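Novice: this is a predicted model, with the sequence first.
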Amino acid sequence: MIRLCATSELLEGQSRGFTVGELKVIAVRRDGRTYLYENRCPHRGVPLEWRPDQFLDDSGSLLQCATHGALFLIESGECVAGPCDGQTLRQLDAVEDKDSIWLQTDRQSDS
């Protein structure tokens, strides 16, 4: 597992970006749960944000790609509007304890 941040550094309704090696990660907290996605729009393969940690639309209820305005459900990563309608962001496995938010990796050596 790879530690992304302290639990207190991702508050309800907030999003943050992280880089783990070559992987760019989006973290967003909604209804007390942390969701992680690869920061890569399925339409053009570009990162979603145009400013650091700016992944949410104006309402704060959807993830938004700044390049072409695609909108994604926070809970599933499904695109519900825009050029990649029906496609999804690649969801990553989040593990959260009382102190930290972790990215679950497949490598045995990280355990």
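Specialist: Noted; the coordinates are in hand.
Novice: hey, let's count contacts and neighbours off CA atoms from now on
Specialist: Will do.
Novice: in space, not sequence, find me the middle residue of this structure.
Specialist: Closest to where the C-alpha atoms of the chain average out (Cα atoms, centre = their mean) is Ile26, at 2.6 Å.
Novice: surely that one is within a strand?
Specialist: Yes - according to DSSP: H, G, I helix; E, B strand; the rest coil, Ile26 belongs to a strand.
Novice: my guess is it contacts Glu38, does it?
Specialist: Yes - under the criterion of Cα atoms under 8 Å, Ile26 makes contact with Glu38 at 6.1 Å.
Novice: for Glu12, see how far away Val20 is.
Specialist: For Val20, the distance to Glu12 (Cα to Cα, to the nearest Å) stands at 23 Å.
Novice: would you mark the buried spots in stretch 69-89?
Specialist: By neighbour count on 16 or more other Cα atoms under 10 Å, the buried set for stretch 69-89 is 70-75, 77-80, 84, 87-89.
Novice: could you report the neighbour count for the residue nearest to the residue nearest to the centre of the chain when sequence neighbours are not counted?
Specialist: Among residues not flanking Ile26 along the chain, Gly17 sits closest, at 4.7 Å (Cα to Cα, 6 or more residues apart in numbering). If you count neighbours by other Cα atoms under 10 Å, Gly17 ends up with 21.
Novice: next up, a second structure to put side by side with the first:
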Amino acid sequence: MSDQWDRHEVCADGELLPGMRKVVTIRRQEIVVLNVEGRLYALQNRCPHMGVPLAHGAVCGTMVPSDPGTHVYGCHNAIIKCPLHGWEYSLESGHNVFASEKVRIRTYEVVVEDHTIYLLTPKKIG
């Protein structure tokens, strides 16, 4: 691991089973760690629209670009939806699905080492 990252213990890997979520606070920032079908994601626990906790949002897919008059569902379990107004964000990148590239939530790297889940954050400077 690089000297650029701080490693924060989240929990034992057996404590965050598929479908579960855990909110942790690091440097006064709430981060939600999700296990989606065995894949771990971490993102800020706040929708930039109105500050609602995303930990309560549905993990789902969304409608994807398609031919006029057709509706195609895609991105299965790759989206988290804000529980208040339905804003959708990519679990992978944090970008809002339908807004400009400027609207996004922060994402973090998650690693599993020695049966423990860790969250990586940029090293605090100063």
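Specialist: Structure's in. What do you need? Small disclaimer: the values here were computed from a predicted structure and weren't measured.
Novice: drop the TM-score for these two in here.
Specialist: Here the TM-score for the pair of chains, by TM-score structural alignment, normalised by the length of structure 1, is 0.70; 101 aligned residues with a Cα RMSD of 2.5 Å.
Novice: can you give me the strands in structure 1?
Specialist: If DSSP state E is used as the criterion, the strands of structure 1 fall at 2-6, 15-20, 23-30, 33-38, 62-64, 71-73, 79-81, 91-92, 94-96, 100-103.
Novice: residue in structure 2 matching the residue nearest to the centre of structure 1?
Specialist: Under the alignment (TM-score structural alignment), Ile26 of structure 1 pairs with Val32 in structure 2.
Novice: right, and that match touches Arg46 too?
Specialist: No - using Cα under 8 Å, Val32 of structure 2 is not in contact with Arg46, being 9.1 Å away.
Novice: just send the strands of structure 1 back as JSON lines, with distance to Leu56 of structure 1 too.
Specialist: Shown next, in JSON lines, are the strands of structure 1 (distance: least, Cα to Cα, whole Å):
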{"stretch": "strand 2-6", "distance to Leu56 of structure 1": "19"}
{"stretch": "strand 15-20", "distance to Leu56 of structure 1": "7"}
{"stretch": "strand 23-30", "distance to Leu56 of structure 1": "9"}
{"stretch": "strand 33-38", "distance to Leu56 of structure 1": "13"}
{"stretch": "strand 62-64", "distance to Leu56 of structure 1": "4"}
{"stretch": "strand 71-73", "distance to Leu56 of structure 1": "9"}
{"stretch": "strand 79-81", "distance to Leu56 of structure 1": "13"}
{"stretch": "strand 91-92", "distance to Leu56 of structure 1": "16"}
{"stretch": "strand 94-96", "distance to Leu56 of structure 1": "19"}
{"stretch": "strand 100-103", "distance to Leu56 of structure 1": "19"}
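Novice: any idea how far Ser93 of structure 2 is from the match of Ile26 of structure 1?
Specialist: From Val32 of structure 2 across to Ser93 of structure 2, the span is 14 Å (Cα to Cα).
Novice: picking that back up, among the strands of structure 1, which comes closest to Gln54 of structure 1?
Specialist: Closest approach to Gln54 of structure 1 among the strands of structure 1 (Cα to Cα): strand 15-20, 6.9 Å.
Novice: check the mean deviation of the closest one from structure 2.
Specialist: Following the fit onto structure 2, the mean deviation recorded for strand 15-20 of structure 1 is 2.1 Å by mean Cα distance after the TM-score superposition for structure 1.
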